[in-house]
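> Just a sequence and a predicted model for now, questions to come.
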Amino acid sequence: MKGVPRAYALALCGCCAGLVCGSVLAGVQAQAAAGAEPVAPPMPAAPPALLAPAPADAAQRARVEALRAAASAVPTPGRTPAPLMKTPAQRDAAWLLGLLALHGLGMPPDAPQAQHWFERAQALGHSLAPAGLAWCALQGCGTGQPNPVLARPWLEPLRRADPGRAQFLEWLVEQQLAPLGALGAPPGPAPVVVPHAAGPAHALSAATDARTLLRAAAQSGNAQALNELGLELLAAGRLHEALAQFNAAAPRSDAARANAQLLGQRLQASTAAAAGPARHTAHDWLLQAQSYHRGDGVPANYSEAVRLYQIAASAGDATARRMLQLIFSRAAPGGQIDVAWMQQLATAELAATTGPAAAPATLPRWQRDPTPLWDLVPLEWRSTAQGVVAAPAMAR
């Protein structure tokens, strides 16, 4: 994913299989101590494929052509030409075309075209156009080279129109500019859950840390920020708090709504299991998770191991929480469990070799919206998309 090559290297590189187990565990613990976030790395600047759009039908193509005509309208012949006609219809058409080109809706994804229309929308006076231009700077729409510094000038005008989105984009800028290993601490004890409906937000000082920016964006009601905090809490095994974050974002985020549904189902299953005749302690759940992880007395089943680790972590087991952080610090492409990584972790815990390699197991597809602008796409266009981005596959 463009924009964060250092972090891509972190997520995609791994310890070689030949390393001794002590080196594996020490390296991962050092990563955790450096502050690297598990499971829920920040939204990257440019997914290689934002989503899988459905093929545009004739009606959609006609609507796109009508939008292009409206956005590109020229003065009537015979009248004094104006440098740029500024009408609400032109302004809104240019903005919508930028969103459609960015997300590949009604047309193939086209980042340079998206930037062109965002620039026109800005010239025509659309108050949210700075959001598109800031994201294009983070993504590198026009050049293919992300440049977070160029996003900064657009944040101040955006703050007047949409302070929460401006704070979330500022958080993304800081994530790209921050040195590797200095990207923040694990989620604190009192996360933001319900956004405030308070008055104007003010620019935060440059010294404000990234986590404060993310929390401020969530307090302002930004759905992507709320979803990010939910993913971080999920990684830490704080499942009920994560669910509250997802539910707060769900009305404005397709991804958060899907995450809330999936996590709610898992919590219900865990509650039913814990309410059975043989009530388990947190340590009991940990022992079961380790058995499935190692294939100790049962066939190795990494999906079941992850589920049981999450139950143990939510019940307060620190060892399970640490193991979840290690597991989710590296996921295979497509949201799958990295089998080799799971084997290395089991080896490191046992100081012995693991059993036969298990078949790849599919992780639950915890999700992010394709971009921080996704909720601004009209629902009639969003409904034509065939998916959202799987969070575990993304790298910081």
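Looks like it came in fine. Residues are numbered from 1 along each chain as shown.
> rest of the way, CA atoms for contacts and neighbours
Will do.
> ok, and the closest non-adjacent residue to residue 305?
residue 289 (4.5 Å; Cα to Cα, 6 or more residues apart in numbering).
> now do residue 108
Counting by Cα to Cα, 6+ apart, the residue nearest residue 108 is residue 101, at 7.0 Å.
> What are the contacting residues of the strand or helix carrying residue 156?
For residue 156, the element it lies in under DSSP states H and E is helix 152-161. Identification of contacts with helix 152-161 by Cα atoms under 8 Å, 6 or more residues apart in numbering yields 127-131, 133-134, 165-167, 169-170, 173, 201-203.
> Go through it and flag the buried ones.
152, 154, 155, 156, 157, 158, 159, 160, 161 (16 or more other Cα atoms under 10 Å).
> A further structure is provided below for comparison with the first:
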Amino acid sequence: MRKDSIGIGVHPGHVVLCLCASVLLVAAVRFSHAAVRAIPGSPIQSPGTSSVQPSAVQPAGIASPTAIQPAGASVTPPAIKPTGQPGASAPKLMPPDENDTDAERIRKLEATALANAKRGSAAERLAARTSWLLGLLYLHGEHTQVDRAQARKWFERARTLNEPLANAGLAWCEIDGCNGPPTPRAARPYLASLKAANPGLALFLDWEIQQRMAPVQAGANSPQTSNHLSTQNMQLLRQAAQAGNTSAINELGLNNVAELHYDLALQQFTKASDRSPAAASNARLLRVRMEQSHQADAGKSASDRAENWYLQARRYHRGDGVPSNYTEAIRLYQLAAAAGHQASRRMLELIYSRPAPGGSVNIAWMRQLASMDVTAEGAILSFSAPPTPLLFVRDLTPLYEFIPQEWRTDRSLGQR
């Protein structure tokens, strides 16, 4: 080759390499075509069919992933309840410190009740419940002097903080009077909100309202004191008792004692005794009375039975250890008089000597005769000793059962 000519020089080794590469490329293409022809094609499915061969071939390198399970999860976890919603646990109230004075205990409660807590938080619920407790303590004189105005103030704060039972405290303040004379009718608006939280208490307070607003009934067929239950309100009282209200159950027991249904009364007192000191006291007293009555009737002569009827009549006439019941008193006087008891005859003569207009029993005259002694012969009547305190009792208010046991001193017994 001449050095001055224009062209491209090709080395013989390069030509050989190019030819070898071309041969290898052609061979690879032919092998791939043969492999494609060797794989049988899957049958074409018509649209809408869902038949799947059990051994369907999956594309190379693609596998169906298994469902991912959370680590350690073997059961479905319980649903999380939002804070402050129904179902959240009630806040635990502060117990009284045995080393504190009553004044220190009240101060600690007031500090908790007045805490500036976030709306809807557990701290706010605790402040609401503590305010409710303070209202109860001031209302009943537990660890402090009775102060109804303070009680109402704390009930109002508890209601502001969404404590549902606070409506019961405010309703009772209207029924019984916390800042002035009682206004039972004004208590009704609080009962609608209370009914959802405690239907039994709402029903009993409704019964209390009707009792306070009802006129005193007195007639020939049923001379009664205000302790006797109106038949118009009995259904409401029974509904409250069926809903589990302790005061309603105790009230039914008192009514059954007045009507001499001692077995039923004992069942009701016993049922309410766990939450009501009054019901527990009534159950103990009634058991003693029933045992004494059985012993007194055994082996008695006719004159002894007449004397026993007279003594029972005096108890019902005077309200001595039992609720006053003039109807029962007159019935027992008549039994004793029929058996020849002279004092019973004189009492009946006096009762009917001053009838009310229309010929019915004169309730005012019955009250006067209750304090007179007719056992002595002659026309002069002497005043007898006043009756013993009423031993069948009620709790001071129907709210007493809501005071936690550790905050009670069991002094809240009395008459309403």
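Received the coordinates, thanks. These numbers come from a predicted model, not from an experiment.
> quick one on the thing from earlier: give the aligned range of the helix holding residue 156 of structure 1 in structure 2.
Mapped onto structure 2 using TM-score structural alignment, helix 152-161 of structure 1 spans residues 188-197.
> ok, now stretch 257-271 of structure 1?
The aligned range for stretch 257-271 of structure 1 in structure 2 is 280-294, by TM-score structural alignment.
> Which strand or helix spans residue 116 of structure 2?
For residue 116 of structure 2, there is no host helix or strand (DSSP H and E).
> burial count for whichever residue in structure 1 pairs up with it?
The alignment partner of residue 116 of structure 2 in structure 1, by TM-score structural alignment, is residue 74. Burial measure for residue 74 of structure 1: 13 neighbouring residues, criterion other Cα atoms under 10 Å.
> What residues does residue 74 of structure 1 make contact with?
With Cα under 8 Å, 6+ apart, residue 74 of structure 1 has these contacts: 84, 85.
> can you do 7 Å?
With contact set as Cα atoms under 7 Å, 6 or more residues apart in numbering, residue 74 of structure 1 has these partners: residue 85.
> Same check on residue 32 of structure 2?
Shown in contact with residue 32 of structure 2 (Cα under 7 Å, 6+ apart): no residues.
> where's it relative to residue 25 of structure 2, distance?
Distance of residue 32 of structure 2 to residue 25 of structure 2, computed by Cα to Cα, to the nearest Å: 11 Å.
> Check residue 201 of structure 2 too.
97 Å.
> compared with structure 2, how much does the lengthiest helix in structure 1 deviate?
Counting by DSSP state H, the longest helix found in structure 1 is helix 254-274. For helix 254-274 of structure 1, the mean deviation from structure 2 after alignment is 0.9 Å (mean Cα distance after the TM-score superposition for structure 1).
> got a list of contacts for that helix?
With Cα under 7 Å, 6+ apart, helix 254-274 of structure 1 has contacts from 227, 243, 246-247, 249-250, 280, 311, 366-369, 388.
> Is it possible to mark the buried ones in these?
227, 243, 246, 247, 249, 250, 311, 366, 367, 368, 369, 388.
> how about the strands in structure 1?
Ranges of strands in structure 1, per DSSP state E, are 367-368, 389-390.
> These: which one's closest to residue 347 of structure 1?
Closest of those to residue 347 of structure 1 is strand 389-390, at 27.9 Å (criterion: Cα to Cα).
> Which parts of the stretch 151-300 of structure 2 are helices?
Taking DSSP state H, counting those that start in this stretch as the criterion, the stretch 151-300 of structure 2 carries its helices at 166-176, 188-197, 199-213, 231-242, 246-258, 262-272, 277-297.
> Now do the second one against helix 199-213, angle only.
Per axes from the mean of the first three to the mean of the last three Cα atoms, to 10 degrees, the angle that helix 188-197 of structure 2 makes with helix 199-213 is 160 degrees.
> Could you quantify the relative orientation of helix 188-197 of structure 2 and helix 166-176 as an angle?
Using the same axes, to 10 degrees: helix 188-197 of structure 2 against helix 166-176 is 140 degrees.
> ok, average deviation of helix 188-197 of structure 2 from structure 1?
Aligned to structure 1 and superposed, helix 188-197 of structure 2 gives a mean residue distance of 1.0 Å (mean Cα distance after the TM-score superposition for structure 1).
> Under the alignment, what does residue 10 of structure 1 map to in structure 2?
Per TM-score structural alignment, residue 10 of structure 1 is not aligned with anything.
> how about the buried residues of helix 152-161 of structure 1 in TSV, adding distance to residue 380 of structure 1?
Listed next are those as TSV, based on distance: Cα to Cα, whole Å:
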residue	distance to residue 380 of structure 1
152	31
154	28
155	28
156	30
157	28
158	25
159	27
160	27
161	23
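> Going by distance to residue 87 of structure 1, which of those wins?
The closest of the buried residues of helix 152-161 of structure 1, once distances to residue 87 of structure 1 are taken by Cα to Cα, is residue 161, at 19.1 Å.
> one step back: next, work out how far apart the residue nearest to residue 108 of structure 1 and residue 5 of structure 1 are.
Distance of residue 101 of structure 1 to residue 5 of structure 1, given as Cα to Cα: 25 Å.
> Which residue of those two possesses the greater neighbour count?
Neighbour count, other Cα under 10 Å: between residue 101 of structure 1 and residue 5, residue 101 has more, with 22 against 13.
> The more buried one: what's it in contact with?
Counting by Cα under 7 Å, 6+ apart, residue 101 of structure 1 has contacts 107, 108, 109, 110, 111, 113, 114.
> Turn those into JSON lines, columns for neighbour count.
Putting those into JSON lines (neighbours: other Cα atoms under 10 Å) gives the following:
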{"residue": "107", "neighbour count": "19"}
{"residue": "108", "neighbour count": "16"}
{"residue": "109", "neighbour count": "20"}
{"residue": "110", "neighbour count": "17"}
{"residue": "111", "neighbour count": "24"}
{"residue": "113", "neighbour count": "18"}
{"residue": "114", "neighbour count": "27"}
